[in-house]
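Colleague: I'd like to go over a predicted model; first the sequence, then the structure.
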Amino acid sequence: MTTTSIPIPKLMDSRIRSSKANWLLVSHGNRNMFFFNPISNDIIELPDLQEEYENICVWTFSCPPDSSSSACFVVGFDYLGNPPDVCIIKVGETNWKFHNLNNPADRYKCFFLTGCNSPIFFKNNIVYVLGDKGNLGILTINENSIPSWKFYGKSFLRRRLNSIQYVYTAEDVDNEGMLAVFLSHHEGKVEVWRYKMNGEVLEREKITSLDNKTMFVSSVGSCLKTCIAPGLENKIYFSMFHNNKGVFYCLVNRKYYSFDYLRIKAYSSPNIFNLVRPTSCIWIESEND
C-alpha cells in the first residue's frame, strides 16, 4: 500500500461523486462540480448548480470529459424523488437542465434510489439505476428533448431488502447488462445479481461465478474486468482494509482475504467484522486497460 500527496488546492474539502476510466467527477459542497484526472492532474470546470438543485446527490457521467469521439453528459439524480428528478449537462454547455419527471399516470408509483451511488451509463445514452427495492430504473437521455424513465422488475422480498447494507453496481459488457453486488448488514454476506433487459422484460438472476472476470467495487464507481493472470477470476476487490492491507472476496471459498493472502498468517474470514471501510475510496481504471 502506498500513499500519495497531491498538492492541488482545489481538491481541499472536495468530494468524489463518480468515476470512469481515469477521470473523477468531484464537487465542493452540493453545487460546485468539476472533473479531475489524478494521473495528469487536469481539471475541467463545470457550471455551478443553482441553489434549488442541492438535493441532487447521486451522479454519473457518460464518458471521459476530454473524449473526442462522443459528447460527455453529466447526470445527477435527486435522492428523495419518486421517481428521481434529473439534472443534466453536456460538457461545454453553460447551463444545467433540470427535469421533474414525475408522471402520476405511471403504473410504477414507487421508485426510490438505493444506498448505491453509482448508476451505470451505457454508450447509447441510457442509464441503469438500481431502485431501493431491487427493481431497475432506466433513464433514456434524448439530447434534443426531455429525458424519460421506464421501470422494470418486481421488488425483492422484504426479508432480503432488510438484510442489505451496501450495494455496488458495474456494467456487464459481455452480457449487455449490469451486475449488482449486495452486502448484508452484519456478516457481510455477498450476493451477486445480474440485471439484463430482454426486450421489455427484465431478466434478474443470482449468479455464483464471474467466470474469468474480476470485479473492483466502490460506492462511486465499479468495473468488471477480464482476468489478466491466473488466480484472479471470481474475486471481488472491495474498498475495504484489514491492517492497512486491501481486501478481496473469493466467490468460490466465500471468504474475505487480504492482498497478502499467500503469507502464512494472512487475513481470511467469512465476515467483515474486522474490516475498515473508508468514507471515500475509488479504483482508477486507465482507458488503455
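Modeller: Right, received. Where do you want to start? Residues are numbered from 1 along each chain as shown.

Colleague: from now on I want contacts and neighbour counts done on CA atoms only, so please keep to that.
Modeller: Fine.

Colleague: need the residues that contact the helix or strand harbouring residue 17.
Modeller: Assigned by DSSP states H and E, residue 17 falls within strand 15-20. Contacts to strand 15-20, defined as Cα atoms under 8 Å, 6 or more residues apart in numbering, come from residues 24-29, 57-61, 63-64, 118, 220-221, 280, 282, 284-285.

Colleague: run through the residues that contact residue 285.
Modeller: By Cα under 8 Å, 6+ apart, the contact list for residue 285 reads 20, 21, 22.

Colleague: what would those residues look like in CSV with distance to residue 211 and neighbour count?
Modeller: Shown next, in CSV, are the contacts of residue 285 (distance: Cα to Cα, whole Å; neighbours: other Cα atoms under 10 Å):
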residue, distance to residue 211, neighbour count
20, 23, 23
21, 23, 17
22, 26, 17
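
Colleague: which one of those residues is nearest residue 229?
Modeller: Proximity to residue 229 was ranked across the contacts of residue 285 by Cα to Cα; first place goes to residue 21, at 20.8 Å.

Colleague: pasting the second one now:
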Amino acid sequence: MRLTLVDYLHMRTTCTMFRSVSPPVDWKKKALEGLELPPLSQWLIFFEKDGVCSLVDPRHGDKYLISLPPSLSNCGIYYSKNGWLLMSGNTNSTFLFNPFTRKIVPFPKDDIPYRFFTSNMGFSCYPTSSDCLVVVFGQKFYEKVNLSYTRLGGQGWTDVDFVFCENSPVFYQGAFYCLGRGGNLGVLQFTAGEVTWRVLPKPTRPCCSYHQNFLVECNGELLSVFVGEFGKGVRIFKLNHFPMAWIEVESLGHYMIHISRSSSLAAMATAPGMENKIYFPRFCGQSGHSIVFYSLDTKKFHSFESGDADEDFYSTRAQLCSCWIEPTWC
C-alpha cells in the first residue's frame, strides 16, 4: 500500500501471482476514510471523444480513461487546481468538476459574463469551500477586456477593467497574479471586502526573445516561464519582492513544473528522474503519448521514451484544449 496508484496497477498486471496477492483497491474510498495515499505526479487531461476524458502519466506515458457524466458532454476545460477542473459548455453551463470523485459544484445563477469571448479563468481554493473565489478574463469586444469575479455561493459577478493577459492566473498570497504579454504583472487583491486591481510598474520584462510565457507558484515562490520562439530554449525567473524584479533561476532542485495555457502546476518530483524539468502538453515517440519536457540540466528537450536523445520541440504534437491536473480522491 506504499505504492502509488500507477505503480500498484503495474504490479497487478505483471503476472497471475502478483495479481492474486494484490486485490483491487477502491482508492476513492480509502481517501474518504482519511488514509494517506502516496503522492502522484500531475497528469495531462483532455477530451478525446464525447463522454470520455483521457489522462496521461508524464513519467510512464500510460494513458487512462475516465467516463464522464452525460451533463459534461461537449464541455471545455478552462482551469485546473487541487484536482478540480473549471469547465464550461455550449448550453451556458459553467461548473467545477472533480473527475476522480465525479463531484460537480455549480456556479451561481448569474452565469459567466462574456461567455463566448472568454480568454482565461481561475479559482482560488477547493470549490467545496465558501471562500472559493472565481475570476474570468473575458473579452467583451475586440478591444476592451474585462476581469470579472465572484465568490461561490455569492450573488453573481462584478467587473473590473483589465489589461489583456493570455495565460492562466495564479492565486498567490491572497491575490490573483496575472502575467501580461510584456512580462509585467497584474494583481487582483481581495482585502476586507474590497477589491483592487493594479498593474505593477515593476518588475519589467526579464527577457526579449520569447514566444509564450507562463506563471506558476513553486515552493512558495512566484515563477515566470518564458519559452523561446521555435522552441529555442526555456528560461525561468523568480519574483524578488525587494526590490521588485525577476531573478533568473538555473535549477528547480527536486521540483518539477507542468505548464499549459489553461493551468501551470509545480510540485516536488514523485519519482527519480522527474525533477528539474518542465513538462509540456506535447507528445512524441512511437507510442504517440510520450510527453515532451525541457531539462534544466541539459538545456534541451527530451522525452522518457527517447532517453538522452534530443527532441525537436516543434516537430512534436501539441495537445490542444488540455491542462494538467493533480490526481486526488479527497
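Modeller: Right, received. Where do you want to start? Everything numeric here is computed off the predicted structure, so don't read it as measured data.

Colleague: out of the contacts of residue 285 of the first structure, who's nearest residue 198 of the first structure?
Modeller: For those, the nearest to residue 198 of the first structure is residue 20 (26.2 Å; Cα to Cα).

Colleague: so who does the aligned partner of residue 247 of the second structure in the first structure touch?
Modeller: Using TM-score structural alignment, the partner of residue 247 of the second structure in the first structure is residue 205. Contact analysis of residue 205 of the first structure by Cα under 8 Å, 6+ apart lists 193, 194, 195.

Colleague: about what we covered before: tell me the residues of the second structure aligned with the strand holding residue 17 of the first structure.
Modeller: The alignment of strand 15-20 of the first structure onto the second structure (TM-score structural alignment) spans residues 76-81.

Colleague: relative to the first structure, what is the average displacement of that stretch?
Modeller: For stretch 76-81 of the second structure, the mean deviation from the first structure after alignment is 0.7 Å (mean Cα distance after the TM-score superposition for the first structure).

Colleague: and that stretch, how far out from the chain's middle?
Modeller: Mean-position distance between stretch 76-81 of the second structure and its chain equals 7 Å (Cα atoms, centre = their mean, to the nearest Å).

Colleague: same question, stretch 143-161 of the first structure
Modeller: The chain centre lies 16 Å from the centre of stretch 143-161 of the first structure; the measure is Cα atoms, centre = their mean.

Colleague: which positions in it come out as buried?
Modeller: By 16 or more other Cα atoms under 10 Å, the buried positions in stretch 143-161 of the first structure come out as 147, 149, 151, 152, 153.

Colleague: repeat that for stretch 89-108 of the second structure.
Modeller: The neighbour-count check on stretch 89-108 of the second structure (16+ other Cα under 10 Å) flags 89, 93, 94, 95, 96, 97, 98, 99, 104, 107, 108 as buried.

Colleague: rewinding a little: go through the buried residues of stretch 143-161 of the first structure and say which is closest to residue 113 of the first structure.
Modeller: The closest of these, once distances to residue 113 of the first structure are taken by Cα to Cα, is residue 151, at 12.1 Å.

Colleague: and that closest one? What does it align with in the second structure?
Modeller: Matched to the second structure by TM-score structural alignment, residue 151 of the first structure sits across from residue 200.

Colleague: could you pull up the residues touching that match?
Modeller: Counting by Cα under 8 Å, 6+ apart, residue 200 of the second structure makes contact with 184, 185, 186, 187.

Colleague: now render these as TSV, adding neighbour count.
Modeller: Below are the contacts of residue 200 of the second structure laid out as TSV (neighbours: other Cα atoms under 10 Å):
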residue	neighbour count
184	17
185	20
186	21
187	19
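
Colleague: format those residues as JSON lines; extra columns: secondary structure and distance to residue 44 of the second structure.
Modeller: Converted to JSON lines, the contacts of residue 200 of the second structure look like this (DSSP: H, G, I helix; E, B strand; the rest coil; distance: Cα to Cα, whole Å):
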{"residue": "184", "secondary structure": "coil", "distance to residue 44 of the second structure": "28"}
{"residue": "185", "secondary structure": "strand", "distance to residue 44 of the second structure": "27"}
{"residue": "186", "secondary structure": "strand", "distance to residue 44 of the second structure": "27"}
{"residue": "187", "secondary structure": "strand", "distance to residue 44 of the second structure": "28"}
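
Colleague: which of these sits closest to residue 308 of the second structure?
Modeller: Among the contacts of residue 200 of the second structure, and counting by Cα to Cα, the member closest to residue 308 of the second structure is residue 184, at 35.5 Å.

Colleague: leaving out chain neighbours, which residue sits closest to the closest one?
Modeller: Distances taken as Cα to Cα, 6 or more residues apart in numbering place residue 204 nearest to residue 184 of the second structure, at 5.6 Å, with adjacent residues excluded.

Colleague: I'd guess that neighbour is in a strand, am I close?
Modeller: No: membership of residue 204 of the second structure in a strand is not supported by DSSP: H, G, I helix; E, B strand; the rest coil, which gives coil.

Colleague: quick one: it from residue 244 of the second structure, how far?
Modeller: Applying Cα to Cα, to the nearest Å, the value for residue 204 of the second structure to residue 244 of the second structure is 9 Å.

Colleague: ditto for residue 294 of the second structure
Modeller: From residue 294 of the second structure across to residue 244 of the second structure, the span is 27 Å (Cα to Cα).

Colleague: these two - which one has more neighbours?
Modeller: residue 294 (23 against 13; other Cα atoms under 10 Å).

Colleague: which neighbouring elements make contact with the helix or strand where the more buried one lies?
Modeller: Per DSSP H and E, residue 294 of the second structure falls inside strand 290-295. In terms of contacts (3 or more Cα pairs under 8 Å, 6 or more residues apart in numbering; DSSP states H and E), strand 290-295 of the second structure is packed against strand 277-284, strand 300-303.

Colleague: I'd like to know which of these lies nearest to residue 153 of the second structure.
Modeller: Per Cα to Cα, nearest to residue 153 of the second structure of these: strand 277-284, 33.2 Å.

Colleague: could you check the angle the closest one makes with strand 290-295?
Modeller: 150 degrees (axes from the mean of the first three to the mean of the last three Cα atoms, to 10 degrees).

Colleague: mean offset of strand 277-284 of the second structure relative to the first structure (after superposition)
Modeller: Following the fit onto the first structure, the mean deviation recorded for strand 277-284 of the second structure is 0.9 Å by mean Cα distance after the TM-score superposition for the first structure.

Colleague: which residues are contacting that strand?
Modeller: For strand 277-284 of the second structure, the surrounding residues in contact (Cα under 8 Å, 6+ apart) are 44, 58, 252, 255-260, 289-296, 303, 316-320, 322-323.
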